[in-house]
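Asker: quick one: sequence plus predicted model below, questions after.
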Amino acid sequence: MRSGLLNSFGRLVRAFRSLGRDRTGNVAIVVALSLVPMLVAVGASFDYIRSYNVRQRMQSDLDAALIAAVKQINNSEDTDALKQKVSDWFHAQVENSYALGEIEIDTTNHNITATASGTVPTTFMKIANIDTVPVSVGSAVKGPATSYLNVYIVIDRSPSMLLAATTSGQSTMYSGIGCQFACHTGDAHTVGKKTYANNYDYSTEKNIKLRADVAGDAVREVLDMIDESDSNHERIKVGLYSLGDTTKEVLAPTLDTSNARKRLSDDSYGLTSATSMNYTYFDVALAALQKIVGTGGDGTSSANPLKLVLLLTDGVQSQRGWVVKNSSNLKKVAPLNPDWCGYVKNKSATMAVLYTEYLPITTDWGYNDTVGSTMASANWKSNWGGTMRSGVSTSITRRDYIPYALADCASSKSLFLSASSSTEITEGLSALFTQYLSSVRLTQ
């Protein structure tokens, strides 16, 4: 009996040892035991990404609701009605299961704050008995409608702004005197029985509108918008500046838009097509502009205004004396270095840029040997310290690189526009101003 028990016990021990040596079963057991935490870990990352995406959408929808509401503050003192609008706009975009928290509206200072929250059902995390993930967001907006603002309108006064503004005007200029630009300097022209002292005299005789004239129209549109936005002339000041070898102040920031209109139209102030500058030195002019503009404020008082620069330009660093056949200076005619715009932007002022497109005039040797040539031939880095945007080939023409440079000059993509026709130029500057005015600052 005793020996039988011993034999049975021995067989049991040998069986356990055999099981320990059998790797095939162990692998299956280990995999089975580790599968649950692996699924939980993978599922947690999946559910986290899903909840993150929901939170981002909720944040965007709450921001949009508050932005829409803040634009209505001027039209309503009824905060309950505005709160209902925030709720309506928010729930029109998100699932009804998401709840708005407390909404606070300050009609005096144009502030609205709100929170929202909800839960996101999980998928894989249910294995760990986690059925939902909570999400919450907060947003605060401040509308610019009551902010104090200084607007600095800067107009490029280079000879290229004397290009005829329309295709028909360019055709008339070229067929009459062989040049599309109404330059104030140059040879006299005899057309028929009449002699013209220069290209500009010919354009005046033919009533040809120039880009410099269209620039004036664009500024007048902005002045009209300032009158509309600040009908009592209490908050928004406007200043006028010409850009050439430096930046010259034509009118310091003023609440008097009628005075701005007078100086804009008066030839003696240098903003009409009757005059132009032979130099466009953005490195010097933008440094000078920064000293004029100074540091931007938060808009809470007239002593601490927000500051917006509206720059209308074709973006070419140039000097008339550089454009001489076979001159080594031809390579200097190139797009501005957008780093120079940092002089202004780094002082908390906002830069908006309207690019009056430099049209390709392949019949003109001056164009072909300057902006019609490649960026590689400009030696942009050594001449002006410029760094090409990543992914853009140096074989691109200088003319085609101008919009890249000017877009980088602007404070944001939404504050850069390109315009080629007279209509686009006129509407473009006011569109940039509208973009700035309609924006709000998300404060959290």
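Answerer: Good, I have the coordinates.

Asker: use CA for all of it now, contacts and neighbours both
Answerer: Noted.

Asker: I figured W384 was touching N337, is that so?
Answerer: Yes. Applying Cα atoms under 8 Å, one finds W384 in contact with N337, separated by 6.6 Å.

Asker: these two: which is more packed in?
Answerer: Neighbours were counted for W384 and for N337 using other Cα atoms under 10 Å; N337 has more, 25 against 17.

Asker: the more buried one and K381 touch, don't they?
Answerer: No. Here N337 does not reach K381: they are 9.2 Å apart, not a contact under Cα under 8 Å.

Asker: end to end, how far does stretch 409-420 reach?
Answerer: Length of stretch 409-420, first residue to last, Cα to Cα, to the nearest Å: 19 Å.

Asker: second structure for comparison follows:
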Amino acid sequence: MRIFGRFVADRSGNVGMITALLTVPLVGAAGLSVDFSHALSVRAQLQAAADAAAVGAIAQSSDAVATAMTMTGNGPIPIAKTDAHNIFFSQMSGETGNLPVDLTIDVTKTSNTLNSTVSFSAAVSTSFMQILGQTSMKISGTATAQYQTASFMDFYMLLDNTPSMGVGATADDVSKLQAKTGCAFACHQMDQASNNYTAAKSLGVNMRIDVVRQATQALTDTAKNERVTSDQFRMGVYTFGTKAEDAKLTTISSLNSNLTQVKAYTDAVDLMTIPYQNYNSDQLTSFDSALTQMNTIIEPAGSGNSNTDRQKILFFVSDGVADAYKPSSCTKKTTGGRCQEPIDTSFCKPLKDRGVKIAILYTTYLPLPSNSWYNSWIKPFQSEIPTRMSDCASPGLYFEVSPTEGISAAMKALFLKTISSPRITS
């Protein structure tokens, strides 16, 4: 009995027994940390692949965007799911290259927005946790992206080709013309075989109308390079008339998605001819009439979400000074009913009220301090010209370019600003 009592009372092996009992959970805990860190690393790689797939499937140059712009309604885009799948697995390498992954992809168009969702799940094998009977850990994640498709747009290019646009394009051109003719304007006067217009041509002087024509043609090339589909942009080109005797809104090129053809037609843009000096008291620049007529030509404005629901943009290029018979409603003083004034913005409002955007490229009206007519009639409101032009333009779509700057570059910058739209967000 004493031997049994001593055995029961003996505590000398407790530490060893407790250590043995704790070994399994301690090893399991350490293994959990290692396996968990490994699983997080694998998940990070898969998440990066999912991000790339969600974004890449609806990138600007993707088949999904091109397909979406041909769709007349909403719905899924199967080709985007294929692209997302391929992009995801192209990111796999090393361990992830052999890892079975369940992938769920959804790409749909709603209005002009593409929504992309890529979800993944996988089982990552464990090492140390197998001691506790857990052979794998589940990981999962989701990536989303959104893209607004480029809008379908119609551009109505209203180009001021009235006699004031015959001024030299730069200060140097003005000086050359004044030295030869005594005048800064290359008036295309038809009663004289030799006139300021022919003098400008012989001197190699660039008139402002020349630069505007060239800039418009260059813009058709920009539009071709920027479009996603062949019919995304359409352009029409209009002037104030080819001759003063029939001064009215004139179609140089009707609205057309064949931008190469529009470019060719724009060769016809030139300075309005006049039969003789001071014809019709030089009242040949009626912005009121041009804007009113454009309002009848421009079709109802749409959202731009499809080729049958297009945004409408009036792209107006001018030096901003109207000169027309307007005896009772002119915003400045008149002489014999002749009204010389900055653009009357009340004629811009009807277009805006219909949802038409107005983009204005103001080609700075050159001060002519040695010209008595300028000093008497234009100089008093010279500072108001850009303000009125800016007020006529839709928010953010006004650009002024001075004679020493590039009209072509300015026109391109204004065009790119007009077509810009939100991009991918994820």
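Answerer: Sure, I can see it. Computed from a prediction, not measured in an experiment: that's the story for all the values here.

Asker: residue range for stretch 165-177 of the second structure in the first structure?
Answerer: On the basis of TM-score structural alignment, stretch 165-177 of the second structure is assigned to residues 161-173 in the first structure.

Asker: let me see the residues that make contact with that stretch.
Answerer: Contacting residues not belonging to stretch 161-173 of the first structure are listed as 179-183, 202-203, 208-212, 214, 273, 276, 314, 421-422 [Cα atoms under 8 Å, 6 or more residues apart in numbering].

Asker: in helices, which of those residues appear?
Answerer: Y202, S203, R211, A212, V214, S422 (DSSP state H).

Asker: reformat these as JSON lines; add distance to D245 of the first structure and neighbour count.
Answerer: Output for those, formatted as JSON lines (distance: Cα to Cα, whole Å; neighbours: other Cα atoms under 10 Å):
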{"residue": "Y202", "distance to D245 of the first structure": "26", "neighbour count": "24"}
{"residue": "S203", "distance to D245 of the first structure": "25", "neighbour count": "26"}
{"residue": "R211", "distance to D245 of the first structure": "19", "neighbour count": "26"}
{"residue": "A212", "distance to D245 of the first structure": "17", "neighbour count": "26"}
{"residue": "V214", "distance to D245 of the first structure": "22", "neighbour count": "22"}
{"residue": "S422", "distance to D245 of the first structure": "25", "neighbour count": "21"}
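
Asker: what range in the first structure matches stretch 365-373 of the second structure?
Answerer: By TM-score structural alignment, stretch 365-373 of the second structure lines up with residues 358-366 in the first structure.

Asker: now do the matching stretch: distance to the chain's middle.
Answerer: In terms of Cα atoms, centre = their mean, to the nearest Å, the centre of stretch 358-366 of the first structure is found 29 Å from the chain centre.

Asker: what does stretch 26-33 of the first structure give?
Answerer: On Cα atoms, centre = their mean, the centre of stretch 26-33 of the first structure falls 58 Å from the chain's centre.

Asker: next one: stretch 409-419 of the first structure
Answerer: Remark: stretch 409-419 of the first structure is offset 4 Å from the chain centroid, using Cα atoms, centre = their mean.

Asker: and that stretch, what's buried?
Answerer: Applying a neighbour-count criterion of 16 or more other Cα atoms under 10 Å, one finds C409, A410, S411, L415, F416, L417, S418, A419 buried in stretch 409-419 of the first structure.

Asker: distance between the ends of stretch 229-236 of the first structure?
Answerer: End residues of stretch 229-236 of the first structure are separated by 8 Å (Cα to Cα).

Asker: likewise for stretch 117-132 of the first structure?
Answerer: Rule used - Cα to Cα; the end-to-end distance of stretch 117-132 of the first structure is 13 Å.

Asker: that one corresponds to what range in the second structure?
Answerer: Mapped onto the second structure using TM-score structural alignment, stretch 117-132 of the first structure covers no residues at all.

Asker: tell me, how many neighbours does S160 of the first structure end up with?
Answerer: A total of 25 residues lie near S160 of the first structure under the criterion other Cα under 10 Å.

Asker: so it sits in a helix?
Answerer: Yes. Applying DSSP: H, G, I helix; E, B strand; the rest coil, one finds S160 of the first structure inside a helix.

Asker: list the contacts of it.
Answerer: Residues in contact with S160 of the first structure (Cα under 8 Å, 6+ apart) are F181, D314, Y358.

Asker: most neighbours, which of these?
Answerer: D314 (27 neighbours).

Asker: what about the strands in the stretch 1-150 of the second structure?
Answerer: Taking DSSP state E, counting those that start in this stretch as the criterion, the stretch 1-150 of the second structure contains strands spanning 75-76, 101-110, 113-125, 136-148.

Asker: against which helices or strands is the third one packed?
Answerer: For strand 113-125 of the second structure, the elements it packs on are helix 14-56, strand 101-110, strand 136-148, judged by 3 or more Cα pairs under 8 Å, 6 or more residues apart in numbering; DSSP states H and E.

Asker: so what secondary structure elements neighbour the first one?
Answerer: If you count contacts as 3+ Cα pairs under 8 Å, 6+ apart, helix 14-56 of the second structure packs onto helix 78-90, strand 113-125, strand 136-148.

Asker: what's the matching residue for S328 of the first structure over in the second structure?
Answerer: S328 of the first structure maps onto T335 in the second structure, by TM-score structural alignment.

Asker: about what we covered before: ok, which of the strands of the stretch 1-150 of the second structure comes nearest N258 of the second structure?
Answerer: Closest to N258 of the second structure of those, according to Cα to Cα: strand 136-148, at 24.7 Å.

Asker: how close does the helix or strand just after the closest one sit to the first structure?
Answerer: Proceeding N to C from strand 136-148 of the second structure, the next assigned helix or strand is strand 153-159, under DSSP states H and E. Compared with the first structure after fitting, strand 153-159 of the second structure deviates on average by 0.9 Å (mean Cα distance after the TM-score superposition for the first structure).

Asker: strand 153-159 of the second structure: how far from the chain's middle?
Answerer: Using Cα atoms, centre = their mean, the mean C-alpha position of strand 153-159 of the second structure is found 15 Å from that of the whole chain.

Asker: after it, next one along is what?
Answerer: Per DSSP H and E, strand 153-159 of the second structure leads on to helix 171-181 as the next helix or strand towards the C-terminus.

Asker: show me what counts as buried in that following helix.
Answerer: Within helix 171-181 of the second structure, judged by 16+ other Cα under 10 Å, the buried ones are D173, V174, S175, K176, L177, Q178, T181.

Asker: could these be laid out in TSV, adding distance to N375 of the second structure?
Answerer: Output for these, formatted as TSV (distance: Cα to Cα, whole Å):
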residue	distance to N375 of the second structure
D173	21
V174	17
S175	18
K176	21
L177	19
Q178	17
T181	20
